[in-house]
Structure formats: C-alpha cells, structure tokens
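Asks: quick one: sequence plus predicted model below, questions after.
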Amino acid sequence: MSDVNAEECRSGGGADDFFGLRVASIFIILVGSSSGALFPVLARRSSWLHVPKGVFDFAKYFGSGVIIATAFIHLLSPALDALSSQCLAPAWSEYPYALALCLLSIFSIFIIELIAFRWGTSKLKKIGVQHDPHGHNLGGHAAHGPESAFDTSTGAVAAAGVSIPRLTDDKSQTSASSHDLEEAKHNLDNTVLANPLAQVIGIAILEFGVALHSTLIGLTLAVDPDFKVLFTVLIFHQTFEGLGIGTRLAYMRLPAKYNWVPIAGAALYGITTPIGIAVGLGVRTTYNPGTATASIVSGVLDSLSSGILIYTGLVELLAHEFLFNKEMMDGSNMKIAYAVGSMLLGCALMALLGRWA
C-alpha cells in the first residue's frame, strides 16, 4: 500500500476547514430538505393554497425519476466503490458483496410487501370488498392504499381496488341509486380503513432507504475535503429528493387518525441529513470516511438502501404508475409524453448531480 493510501486509510479525523460554513450547512440543508418534503403534503391539504393538479403530476413523476437515479448513481455506485476500497482486506474483493446485498434487499422488500398485500387483501375480503390488485386512480397503488373520485354527473364513486356499480339515469334504477351509492361509499371507507398498515409499510420502506442514504451523506459532508462543491450539490440533491418523497406522502389516503403520518414522514426526511452533519462534526477529530470500518459500514448500508430504492422505483413507481395504471394507459399520447418526460428530467438531473456527489 502506498504512503498516500496508507494516509487515507488511517484512523483519525477528516477535513476540518470551513468549520463555520459546515455548521451553517446543518440549517441550510434542513430548510431545503424540509421545504421539498413538506410543501407537497401541506399544499395538497391547504384550502387557500390552490396548486394546480398539473404541478402535483409533474412533482410526482419528476420525483420518481429522482428516486430511481438516486438508487443507481448515488447509492449502488458508491457502495461498489466502498466495498472495493484498497483499505479493506483482500477477501472483500473476492465477491461482489455490494451487488449481493442489493439483491438481498430487493427480495426482502418484495417479501415484506407480499405479506402486507396478502394481509390487506384478506382483511378486505372479510368485509365483503372486492379487491383489484391493479386498481389505480390518481396514481394510487393498491398495496399502498386506494384513492377515490366522486363523479357528480352520474352519481358514481370510483375507487381503486373496489368494485362499484356505475349508475345510469334510467328511471328503473332511481330507487336503487341512493342505496347503491351509500353502499359504494361504505365500501370505500372500509377499504381505506382496512389497509392503513399496508400503506404505512410501503412509505416506511421508501423512507428507510432514503434516510440511511441521507444520514451517510451528512456524515461525509461534515468531514469531506471538497466541502464547498459537495455542499452546493447536496442542497439541490436533498431538495429534489425531498420533493419526490413529499409527493408520495401527499398522495397517501389514510383514516383521519393517521393524518399525522405524511407530515411526520416529511419532517423525518428533513432532519436526517442535518443529523448526519451534526454527528459528523461531533466526531470530526476521529471519523475518517476512508477507513476500513467506515467503508464497510457505508458500503453495506448504501447497498441495502439501493435495493430498497430500486425496488420502489421500478416496481412501485414505474410499473404501477404506468403499466398497471388504467388512467395512464387510457390517457392521451400527450399525457403519457408529459409524464415520461417529467420522470426522465428528474432522473437526468439527479444523475448529473452524481458527477460531484
């Protein structure tokens, strides 16, 4: 091992210059992360802030692209680098551990969601609600909770995953209309109430992967020699990522007693990177991200997080938002192009940020 590599691998502190700016970065990134995550949640609930649906659609698809690029460029690639570091024992280079851990994470998340999905479906069957595993409306996903729309012109309630009769104006059905509509609303309420755990599990999985990543990059920022470049990039990185998380949280449909969950999720995302920075500054005299221990910890956590976001991005976002979404499949070519373009823009910008962070 060369003298340069030996210096990089030794225990001890990282860079300690720009200390005042590093402290200020805690609060600057806190504002950026929290704003990106909380704005979609609060805007969708606001009665006075009328945000056009097109803005939410853009944020939703843009955020999907951000999450997918984060998985590959900002998590899996650094994990491969960390677990192939020259500071590690030779045994670490004998097997692609980063890819194996990513694969393990993908199948673990799949099994967790499968169990949650089957549990939710069985609960719906017990209350007599027919469940469509590919039911979608307004970007909803059956395992993460159906959404609904009320059609006042026909008196029909459309609910993802709930089979509801569509009424006509025929006089012969007038007497049954009120009963069918009330039953449809009851089924919808029961569907929402029966599946909150599955929704929370779904968003918790996404939050967990992002939170690990955000904490690690906060630690790195606190002691990185190229602080100014990394700091500038992370402001945009965390804001874009927060926008993606926040839009997903905003579209959760939960019973009233769980209305705090989206806000709590957005706030949790907002504080993860600042916490990482604060911890990094606290241990700056002893923490060096280039040591063998630090490389193993960050490599393993990045690998697991990448699997979480790959599964979420490709299955929950791409497949269920486009391929299994009847609203999208029946939509115009312009709508499809707008959605795909928004997603590719988010992916491209986040991938570009990977050039510096």
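Replies: Received the coordinates, thanks. Numbers count the residues shown, from 1 in each chain.

Asks: from here on, just use CA atoms for contacts and neighbour counts.
Replies: Noted.

Asks: and for Ala82, the neighbour number?
Replies: Per other CA atoms under 10 Å, the neighbour tally for Ala82 reads 26.

Asks: how about the contacts made by it?
Replies: Contacts for Ala82 (CA atoms under 8 Å, 6 or more residues apart in numbering) come out as Ser295, Ile296, Ser298, Gly299.

Asks: buried sites along stretch 291-308?
Replies: 291-292, 294-308 (16 or more other CA atoms under 10 Å).

Asks: in helices only, show me the residues you listed.
Replies: If you go by DSSP state H, the buried residues of stretch 291-308 have 292, 294-308 in helices.

Asks: of those, closest to Ala116?
Replies: Closest approach to Ala116 among these (CA to CA): Ile308, at 15.9 Å.

Asks: wait, the closest one touches Ile112, no?
Replies: No. The criterion here is CA atoms under 8 Å, and Ile308 misses it with Ile112 at 11.4 Å.

Asks: hmm, back to that, now the two most distant members of the ones in helices among the buried residues of stretch 291-308.
Replies: Ala292 and Ile308 (24.5 Å).

Asks: show me where the stretch 201-350 of the chain has helices.
Replies: With helices called from DSSP state H, counting those that start in this stretch, the stretch 201-350 of the chain shows them at 227-250, 260-282, 292-311, 326-329, 333-353.

Asks: right, and these - which one's nearest Leu103?
Replies: Ranking the helices of the stretch 201-350 of the chain by proximity to Leu103 (CA to CA) places helix 292-311 first, at 6.3 Å.

Asks: from the chain's centre, how far out does the closest one sit?
Replies: Its chain's average C-alpha position is 16 Å from that of helix 292-311, according to CA atoms, centre = their mean, to the nearest Å.

Asks: other residues contacting it?
Replies: 9, 67-68, 70-72, 75-76, 78-83, 85, 87-88, 98-99, 101-106, 109-110, 205-206, 208-210, 212-213, 216, 288-289.

Asks: A further structure is provided below for comparison with the first:
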Amino acid sequence: MATTNCKETESTECRNDSDAFLLKMIAIAAILISGAAGIAIPLIGKEKKLLRTDSNLFFASKAFAAGVILATGFVHILPDATSALTNTCLPETPWLRFLFAGFIAMISALLTLVADFLERKRMILYELFLESESDGQIVAVLGGSSNSHGQSHAFGDEADVAEGIRHVVVSQTITCVYGLCVAQIPGRNYPQILEVGIVSHSVIIGLSLGVSHSLCTIRPLIAALSFHQFFEGFALGGCISQAQLEKLSRMLMAFFFAVTTPAGIGMGTGIASFYNSNSPRALVVEGVLDSISAGILVYMALVDLIATDFLSKRMRCNAKLQIICYFALFLGALSMSSLAIWA
C-alpha cells in the first residue's frame, strides 16, 4: 500500500518553474474573466429587464444554479474535505479516528439553518416596525379561528397582543403564522451566506493551483476551473439578483466572488517556494474550511433554492414549468459534477 510523502507536495516529472509561472498568469486572467462573466449575466439581465423574475426562464436558471451549487457541495468540496482530513500525514488521534469532514459539514448545515431562521424572523419584525412607523397598516388577527373567516381585530393592550397573535399581515405582502411559517419569507442575507461558502472554497482551489509547479497539474485545471467559476458565478448571480439588495452590495459581492480565486492563485504563487500542502496544519485548515463550505452549499441548494421553488404553488400548478426546471436542475448538477474529472 502506497504511503503519502508528507514532505514533497508533488512529482517532479512535469516540473518547470518558469512555464508554470506563465500558466498561472494565464489562469488568473482566464478564471477572472469566466467568473466575472458568470456572475454578471443574471445581474445585468435583471438590471436591464432582460431576465424577469416572474418568467419561466428565470425559474429555469435558478433550478440550473441550484443543481450547480448542490454538485459543488457534494461532488467537489466534501470529497476534498474528506481527503484532507483523512490524510495519513495527520496524527492518528484524533483526525484518523473519526470522520470529521462529514460531521463538520453537518454542523455547518445546522448552524446555517439557525442563522437562516433568525434572519428571516428578524426581517419580519423589522418590516412590521417600518409599517407601524410609516402608515400603521398593521392588522393583527387574534385567536386561531378568526383568520379563516377573514375577520380582523385592532390591537388591544400589550398583554392581549402578546398572548393572542397568531397571524400578522403587513400591507397584504407579509403573512406569517408567528414562529411557525417564517420560512415563507425569503431571507435577504442568504446570498451573503451562500457567498461565504463559495468564496472560502475558492480560496482553497486558488491556493492549490498557485502552489503547484507541475505543468501536468496546471494545464487541465485552467479550463476546468474556468468553467467551474463560470457555473458558480451564474448560480450566485441568480441568487443575488433575486434578493432585495442595494446596487452597491450587489456590485461588491460580484467583485469579491470574481477576484477570490485569482487572488488565491496569486497568493499560492507567492508562497509556492516554501508551502507544503501535505503539512498537518495545511491539511487541517483546508479540510475544515471545505467541510464548512460543503455544509453551507448543500443547505442553501436544498432549502433556499430547490425547496423554495419546487414546492411553490406556481411550480405545482404548471406541468410545463416542472419539466423545464427539473431538466435544468439535473443539467446543472450533472454539468458541475462532470468537471470533477479534471478539477
């Protein structure tokens, strides 16, 4: 059984430092352009009214993006995390005695659920506050049965309100069974959470390419990572375009996504002379970050993208849209999964 050489990071058969440096510069340009193009398409489409959020095309693009994100978490990131945290260069105790990658990913997904719930709950309270400050168009339905008859009651004293509120309607735009149906309100911050998962992994893959001296490793990675960043950018851009974010916030998120992997390549190139990707510290950092990213991306894909759209009334009542979106979902997942052959 072959053992990992914990001192040498790669074979010297294809090593050529000068040619590798040139390829890294090409990789920075190619990945920057592809990532920027991917995230710009949905953002510009929304800005120029070319991609309406109520159109079937937009639903299909979100389904494709969900498939891409799901495959990124399951096929690209989680296996990398498992490989790093089960590497034989790590101390047997505790790293090789427990499957930390899956455990950390699970905890990450659960913590994302908690953060998502708290953010949505905060949004509802904030919207209620704004409405009460502006025009007072807040109607509280007290008790459990009055809502079914469309009856409403004005606010009573604070004790009655605290005890009796079951449904809250704000200007006919927010409906909530308090504490139970918060998930009906789309969160404003879920694109930021999604970007955290994507960006942290982008740093890792950028560093991995940057520290390599092997032409055999770098050449296939340039094309694979360019497509990888394009698909991820398109997925993230679709989420950002749908969220209620200011233009500056959208631009900053797009900018940070586009430059993260090229910046990782640049940093990796700078430390390539002394960086050892098989050192215990490097393996633990890479494995933990990838595990956290995998948990975030899988949760976001399944809950905030797939469940939200595929269980919606519009999807249930439109057979044509169902077929289109399921096709787009599987196409996105399979397209991103196929890139794992090279990256």
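Replies: Yep, that arrived. Please read these numbers as outputs of a predicted model, since none were measured by experiment.

Asks: ok so, going back, filter the contacts of helix 292-311 of the first structure down to the buried ones.
Replies: Applying 16+ other CA under 10 Å to the contacts of helix 292-311 of the first structure flags 9, 67-68, 70-72, 75-76, 78-80, 82-83, 85, 87-88, 98-99, 101-106, 109-110, 205-206, 209-210, 212-213, 216, 288-289 as buried.

Asks: how close does the residue lying closest to Cys14 of the second structure once chain neighbours are set aside sit to Leu302 of the second structure?
Replies: Using CA to CA, 6 or more residues apart in numbering and skipping residues adjacent in sequence, the residue nearest Cys14 of the second structure is Ser214, 5.1 Å away. Distance, Ser214 of the second structure to Leu302 of the second structure, by CA to CA, to the nearest Å: 37 Å.

Asks: quick one: which of the two has more around it?
Replies: Using other CA under 10 Å, the more surrounded residue of Ser214 of the second structure and Leu302 is Ser214, with 19 against 15.

Asks: pretty sure the more buried one contacts Ala20?
Replies: Yes. In this structure Ser214 of the second structure lies within contact range of Ala20 using CA under 8 Å: 6.6 Å.

Asks: got a list of what the equivalent of Ser241 of the second structure over in the first structure touches?
Replies: Counting by TM-score structural alignment, Ser241 of the second structure lines up with Ala250 in the first structure. Taking CA under 8 Å, 6+ apart, we find Ala250 of the first structure in contact with Pro40, Val41, Leu42, Arg44, Pro262.

Asks: who touches the spatially most central residue of the second structure in this structure?
Replies: The C-alpha lying nearest the average C-alpha coordinate of the second structure belongs to Leu194 (CA atoms, centre = their mean; 2.9 Å). Neighbouring residues of Leu194 of the second structure by CA under 8 Å, 6+ apart: Leu236, Ile296, Leu297, Met300.

Asks: now, the most widely separated pair of those?
Replies: Leu236 and Ile296 (13.2 Å).

Asks: buried set for the one helix or strand Thr191 of the first structure maps to?
Replies: In this structure, Thr191 of the first structure sits in helix 174-194 according to DSSP states H and E. Within helix 174-194 of the first structure, the residues that count as buried by 16+ other CA under 10 Å are Ser177, Asp180, Leu181, Ala184, Lys185, Asn187, Leu188, Asn190, Thr191, Val192, Leu193, Ala194.

Asks: packing partners of that helix?
Replies: Secondary-structure packing of helix 174-194 of the first structure (3 or more CA pairs under 8 Å, 6 or more residues apart in numbering; DSSP states H and E): helix 97-126, strand 156-159.

Asks: which of the helices of the stretch 201-350 of the first structure sits most buried?
Replies: Most buried of these, by mean neighbour count (mean count of other CA atoms under 10 Å): helix 292-311, with a mean of 24.

Asks: now that helix: which residue numbers in the second structure?
Replies: Using TM-score structural alignment, helix 292-311 of the first structure pairs with 280-299 in the second structure.

Asks: for stretch 337-346 of the first structure, same thing?
Replies: Going by TM-score structural alignment: stretch 337-346 of the first structure matches residues 323-332.

Asks: which two among the contacts of Ala250 of the first structure are spaced furthest apart?
Replies: Largest pairwise distance in the contacts of Ala250 of the first structure, by CA to CA, is 11.2 Å, between Arg44 and Pro262.

Asks: what sits up against stretch 28-43 of the first structure?
Replies: Contacts for stretch 28-43 of the first structure (CA under 8 Å, 6+ apart): 49-51, 56, 234-236, 238-247, 249-250, 262-263, 266-267, 269-271, 273-274.

Asks: switch the cut-off to 6 Å
Replies: Outside stretch 28-43 of the first structure, the residues within contact range by CA atoms under 6 Å, 6 or more residues apart in numbering are Ile235, Gln238, Thr239, Gly242, Leu243, Gly246, Thr247, Ala250, Ala266, Gly270, Pro274.

Asks: what's the answer for stretch 302-317 of the second structure, then?
Replies: By CA under 6 Å, 6+ apart, the list of residues contacting stretch 302-317 of the second structure from outside reads Ala66, Gln322.

Asks: counting neighbours, what do you get for the residue mapped onto Val31 of the first structure from the second structure?
Replies: Counting by TM-score structural alignment, Val31 of the first structure lines up with Ile33 in the second structure. Residues near Ile33 of the second structure, counting by other CA under 10 Å, number 17.

Asks: for Ile33 of the second structure, give its distance to Ala105 of the second structure.
Replies: Applying CA to CA, the value for Ile33 of the second structure to Ala105 of the second structure is 30 Å.

Asks: ok, back up a step: mind picking the one among the contacts of Ala250 of the first structure that's closest to Gly341 of the first structure?
Replies: Using CA to CA, these come closest to Gly341 of the first structure at Pro40, 20.1 Å.

Asks: before we move on, back to that, so which of the buried ones among the contacts of helix 292-311 of the first structure belong to strands?
Replies: Members of these lying in strands (criterion: DSSP state E): none.

Asks: just to revisit the earlier point, look up how far Leu78 of the second structure lies from the residue nearest to the centre of the second structure.
Replies: 16 Å.

Asks: cool, Ala328 of the second structure as well?
Replies: 23 Å.

Asks: with Ser55 of the second structure instead?
Replies: For Ser55 of the second structure, the distance to Leu78 of the second structure - CA to CA - is 34 Å.

Asks: same question for His228 of the second structure.
Replies: In terms of CA to CA, His228 of the second structure sits 16 Å off from Leu78 of the second structure.

Asks: kindly report the same for Ala40 of the second structure.
Replies: On the measure of CA to CA, Ala40 of the second structure and Leu78 of the second structure end up 27 Å apart.

Asks: what of Cys317 of the second structure?
Replies: For Cys317 of the second structure relative to Leu78 of the second structure (CA to CA), the value is 35 Å.
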